[in-house]
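# this is the structure alone, sequence omitted:
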């Protein structure tokens, strides 16, 4: 269903591979959670948006989307991100939680551990993915400290594995997994995990003036780390952990106010590159 009316809400959840196999949030069967609208598509300057869903969570209304907006008929993942965040911008979104599945580069991590990234290394090839805003984006605090704290607290209540409250996320393009040599290069650079979605989302969130935080489920060892990963274990995690991750996101969102002193909004400045 295509619609021109973007619902107004300050809250959004970006679904990734860790909740892809369920109907989020319906399959969580929560008493305070109700879907208000489904199959919402919007025309954006970057093409037709991915399908959104609007749900009620207590007194909040929350926009959500599957797989970071990636889908077969979109030109690039960067374009999918532009469509997604343009809609968030029009909706007035100020608080964003995201999730994904990552490979462990740090050899101390294990499958089913949860990491809440504090920083990133961008090795993607998505150049200058933005919305054209006249801003200087400061990335010294890429993820919201209060959002991270809430995600860690939610994860510690329900995690199957261990929970780590900091990690450096290496972003690559995929859709293939990385080579052994690439993983070793990322390890030398200081990365703990590798995935394909934190960038450009973290930049676009900053551009629209929104707080961004995410949690990631370790689904395999990256190539050359500890041991070769097995497809059956990856499949088992993919189908058996989504409700756990979904509940973490919901628990964190319940506790999230619109306004708080996190400092994220101060890291978007007016550009100095202006015609005189």
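Done, it's in. Model, not experiment: these values are computed from the prediction.
# CA atoms for contacts and neighbours, from now on please.
OK.
# and the strands in the stretch 151-276 of the chain?
Assignment of strands within the stretch 151-276 of the chain using DSSP state E, counting those that start in this stretch yields the ranges 163-164, 168-171, 193-195, 211-221, 268-270.
# what comes up buried for the last one?
Think strand 268-270. The neighbour-count check on strand 268-270 (16 or more other CA atoms under 10 Å) flags residue 268 as buried.
# show me what that strand is packed up against.
Packed against strand 268-270, as judged by 3 or more CA pairs under 8 Å, 6 or more residues apart in numbering; DSSP states H and E, are the following elements: strand 135-137.
# buried residues, the strand it packs on. List them.
Residues 135, 137 are the ones in strand 135-137 that count as buried (16+ other CA under 10 Å).
# give me the residues contacting it.
Applying CA atoms under 8 Å, 6 or more residues apart in numbering, the external contacts of strand 135-137 come out as 203, 206-207, 267-272.
# then stretch 156-164?
Contacts of stretch 156-164 (CA under 8 Å, 6+ apart): 111-116, 152, 155, 244, 248.
# how about stretch 54-67?
The contact list for stretch 54-67, computed with CA under 8 Å, 6+ apart, reads 9-17, 20, 32-38, 50-53, 254.
# how about 6 Å then?
Applying CA atoms under 6 Å, 6 or more residues apart in numbering, the set of residues contacting stretch 54-67 from outside is 11-16, 32-37, 52-53.
# included below, for side-by-side comparison, is a second structure:
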């Protein structure tokens, strides 16, 4: 893997110390505008592209994020890996606020988000049993272990619609399902990254215990922001460490995800769809 290293996350991360030749890149996509301009620069001999998921100033709620445009923009500038940095609630006692989880599974509970590039004349079915790139997740875990003490390898991220936090009943049910963390932003982001043949991994920052814990206070925006402020510098250090571990060994098959995924007869794909998806499927047509 020798392309651009993409990072999607919170607003504070685009001010990374040590980035050189920093520039703002506005990317147009057939799916509309991404959350914001991409901040592109050089770090540790790699080109890094950062996209604030909610836009600068946190203007977009999770349901309003244009996930297709965000992932397409990363693909268009040449990213072959995306590290998602996300705040989550812990659903397990052992995952304490302030801990980091490098998840390996997702459970999608979102309801209102366009979740595929394949529509309007093109049907595609990716393999998504293992939604996280094992090579990238391994690099992220090793990097996180070098920066902080409490890092968990593996776990299931339940993605809820939001923007309200869970009711107590929902929180208890989610706990019974055995999920490890809960958040609002990694779906359909992970699924779209696979459709775009981009390696994807999540650095989940536990900020609270949702509202299930008998002793800890219920989740609040104030509590989340307090933990996130303390974790911004650690996140920057982890991104730097991941960059040092790239390129990946190339053992994954993320870059071949569409090889047998497109079901539609190429002759029946409408010209408009062919044009819209040429960046993603052009090599297979």
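All right, it came through fine. Keep in mind that this is a model prediction, so the values were computed, not measured.
# report the TM-score for the pair.
The TM-score (TM-score structural alignment, normalised by the length of structure 1) is 0.84; 258 aligned residues with a CA RMSD of 2.6 Å.
# which one of the strands of the stretch 151-276 of structure 1 lies nearest to residue 72 of structure 1?
Distance to residue 72 of structure 1, taken as CA to CA, is lowest for strand 193-195 among the strands of the stretch 151-276 of structure 1, at 18.9 Å.
# okay, the closest one sits on what stretch of structure 2?
Matched against structure 2 by TM-score structural alignment, strand 193-195 of structure 1 falls on residues 181-183.
# with stretch 88-103 of structure 1 instead?
Under TM-score structural alignment, the match for stretch 88-103 of structure 1 is residues 74-89.
# for that stretch, buried residues please.
74-75, 77-89.
# just give the closest residue to the corresponding residue of structure 1 for residue 207 of structure 2, not the sequence neighbours.
Structural alignment (TM-score structural alignment) places residue 207 of structure 2 against residue 219 in structure 1. Nearest residue to residue 219 of structure 1, sequence neighbours excluded (CA to CA, 6 or more residues apart in numbering): residue 111, at 5.0 Å.
# can I assume that neighbour sits in a helix?
No. Per DSSP: H, G, I helix; E, B strand; the rest coil, residue 111 of structure 1 lies outside any helix segment and is coil.
# ok, it to residue 234 of structure 1 distance?
9 Å (CA to CA, to the nearest Å).
# and what of residue 140 of structure 1?
Shown here: residue 140 of structure 1 relative to residue 234 of structure 1, a distance of 33 Å by CA to CA.
# and these two? Which one has more around it.
residue 234 (16 against 9; other CA atoms under 10 Å).
# got a list of what the more buried one touches?
Taking CA under 6 Å, 6+ apart as the test, what residue 234 of structure 1 contacts is residue 219.
# now which residue in structure 2 aligns to it?
Residue 234 of structure 1 maps onto residue 224 in structure 2, by TM-score structural alignment.
# separation between its match and residue 181 of structure 2?
Residue 224 of structure 2 is 14 Å from residue 181 of structure 2, by CA to CA.
# follow-up on the earlier one: give me the buried entries from the contacts of stretch 54-67 of structure 1.
11-16, 33-35, 52-53.
# so which of those residues are in strands?
Secondary structure defined by DSSP state E assigns 11-14, 33-35, 52-53 of these to strands.
# out of the strands of the stretch 151-276 of structure 1, which comes closest to residue 133 of structure 1?
Among those, the nearest to residue 133 of structure 1 by CA to CA is strand 268-270 (9.2 Å).
# run the chain-centre distance for the closest one.
23 Å (CA atoms, centre = their mean, to the nearest Å).
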